[in-house]
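*Asks:* Below are the sequence and a predicted model for it; my questions follow.
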Amino acid sequence: MSKGWVEGIPYFVKFAGLLLASSASLYLGYLVADLVPRETVARSLANLQDIGKKPVLRAPVPKRQKCDHWSPCPPGSYAYRILSGVGREKPPKICFEDELLISREKGNAGRGINIAIVNYKTGKVTSTKHFDMWEGDHSREMMTFIKKAPEGSLLLMTTYYDGSVRLKNDTKKLVKELGSKEIWNMKFRSSWAFIAAKGFKLPDNIQKEKINHSDKKTNRYDGWPAEIQIEGCIPRNLI
C-alpha cells in the first residue's frame, strides 16, 4: 500500500461525512415540511419579515364640523362662519348651518358688500344680495334691502374688493343701529365681516364683527388687506 494512498484516507472520510450530513439535513427538511402545516410556516415567515418593520401610527381623521368649525356647536344652536373676500380674485364666503349662502361656488358673490338674510326661527336663508360700492349708487339700495328684512332675521355681511367708497352715511348709521362698531371705521379696501340680529339681541359672548385695513408696507397681498373671518354658535332659543 503506497504512502500517498494512506495519507488520502482522512480526506475521503471527511468528504463522505460531509456528504452524509448534507443528505440527512435535506431529508429532515422534507420531513419537517411534511409534518408542519403550510399555514404555520407561512405565518412564521411573515412574522420574521415584520420584525424589522417599524409600527406606523396614524392620527384619526378629524370629523368635519358644520361650516368647517374646529369644534361642534352645542345642541340647540346654529353654526355660522363669515369669510371676507380679498383682492380681486378671491370672493367671500358666508356659511350658515353648513350651507353656503354666498360664495364663488354659488355664483352669487359680488364686488362691494355681500349680505345674506336668514330666518332665525327656521334657520333658512330668505334672500342674498351684493351691493357694488365701487361703481354706481347702490348704498340706498342696500339700506332698503336691510330695512325690508323681516323682524326675527339674522343678517350676515362681508366685503369683497371694496365696500367703502360709495357707502353713504345714512346706510352706515343703519348698520350701526344693528350693532356694528366698525362700520364708521371702514376705509378703502378694508376687509369687514359682521353678523346682526333684527328684532332681538345676540349673546354678548359670540364673535359678531371684525375689520382689517389695507397696509401697503407689510401686507402680503400688495396693499390689499388679508381676508378675515368670524364664526360662532347662536342659540336657537333667543326669541
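*Replies:* Perfect, thanks for sending it.
*Asks:* CA only for contacts and neighbour counts going forward, please
*Replies:* Fine.
*Asks:* And the helices in this structure, which stretches?
*Replies:* 3-35, 38-51, 139-147, 169-177 (DSSP state H).
*Asks:* And those helices: which comes nearest Cys233?
*Replies:* Comparison of the helices of the chain against Cys233 by CA to CA identifies helix 169-177 as nearest, at 21.5 Å.
*Asks:* between the helices of the chain, which one is nearest to Gly163?
*Replies:* Set against Gly163 and scored by CA to CA, those come closest in helix 139-147, at 9.8 Å.
*Asks:* what about versus this one:
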Amino acid sequence: MSNVKNNVGSGLNIVAVNGENGDVETFAYLNMQIGNPNEILAYLKNIDPGMIVLVASFDDVTAKMTDEMREVFVGMGSTLITSVKHRDNWVFAGRAGSDNKSLFEKQAANDQSTNVYGDWPEVVELSGCYPRTLTDGKVS
C-alpha cells in the first residue's frame, strides 16, 4: 500500500493476507471521519478467520470507531485498540478469528506535551516475521 498506488488514505489502512500462502486477499482504507459506521463494521466482520490482518491508522480513527469495531480488533488479537484515542497513532498485525494476543502492536498517544509533530504524536512502526497459518488451521 502506498500513496503512489492511491490505495491509502485517512482512517484505517487495512490489508488482509492469506495466512497460508501470503497472498494479499483484500486491502482498503476505511474513512473514520465521514465513512458509514455500519459499512466499516461489515467490512471488518467480513475478514475471514485465519487471515493475517495488518492495520495502520492515519489521521484520527476514533470519530466513527464504535465499541463493536474495537471488539472485532480485540478478536484479532489487539490489546491496545480499546485505549486508542483522538489522533493517536496505532499499528497492528493480528489474525482474524484468533484468541491469541498479538505481539505485533504499537501505539503513540496524542499528548500536547510530548507530541513530536505539533498536534501529532511520533510515528510508530512494526517489523518482524508474523507466523503463517498451516492448512490444518494451526500456526507455524
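*Replies:* Noted; the coordinates are in hand. Everything numeric here is computed off the predicted structure, so don't read it as measured data.
*Asks:* Find the residue at the geometric middle of structure 2.
*Replies:* Taking CA atoms, centre = their mean, the centroid of structure 2 lies closest to Val55, which sits 2.5 Å from it.
*Asks:* So the equivalent of that residue over in structure 1 versus Ala116 of structure 1, what's the distance?
*Replies:* Alignment of Val55 of structure 2 against structure 1 is given by TM-score structural alignment, with Met157 as its counterpart. As defined by CA to CA, to the nearest Å, Met157 of structure 1 lies at a distance of 7 Å from Ala116 of structure 1.
*Asks:* Also Asn169 of structure 1?
*Replies:* 21 Å.
*Asks:* Now for the closest residue to the match of Val55 of structure 2 other than its chain neighbours: which residues touch it?
*Replies:* In this structure, Met157 of structure 1 finds its nearest non-sequential neighbour in Ile115, 4.5 Å apart by CA to CA, 6 or more residues apart in numbering. Contact partners of Ile115 of structure 1, counting by CA atoms under 8 Å, 6 or more residues apart in numbering, are 128-130, 155-158.
*Asks:* What's the match for Ile115 of structure 1 in structure 2?
*Replies:* So Ile115 of structure 1 corresponds to Ile14, using TM-score structural alignment.
*Asks:* mind listing what the counterpart of Lys173 of structure 1 in structure 2 touches?
*Replies:* Using TM-score structural alignment to pair residues, one finds that Lys173 of structure 1 aligns to Glu71 in structure 2. Shown in contact with Glu71 of structure 2 (CA under 8 Å, 6+ apart): no residues.
*Asks:* show me what contacts Arg189 of structure 1?
*Replies:* Neighbour list for Arg189 of structure 1: 161-164, 213-214, 224-225 [criterion: CA under 8 Å, 6+ apart].
*Asks:* and with 10 Å instead?
*Replies:* Arg189 of structure 1 sits next to 86-87, 112, 134, 159-165, 212-215, 223-225 when contact means CA atoms under 10 Å, 6 or more residues apart in numbering.
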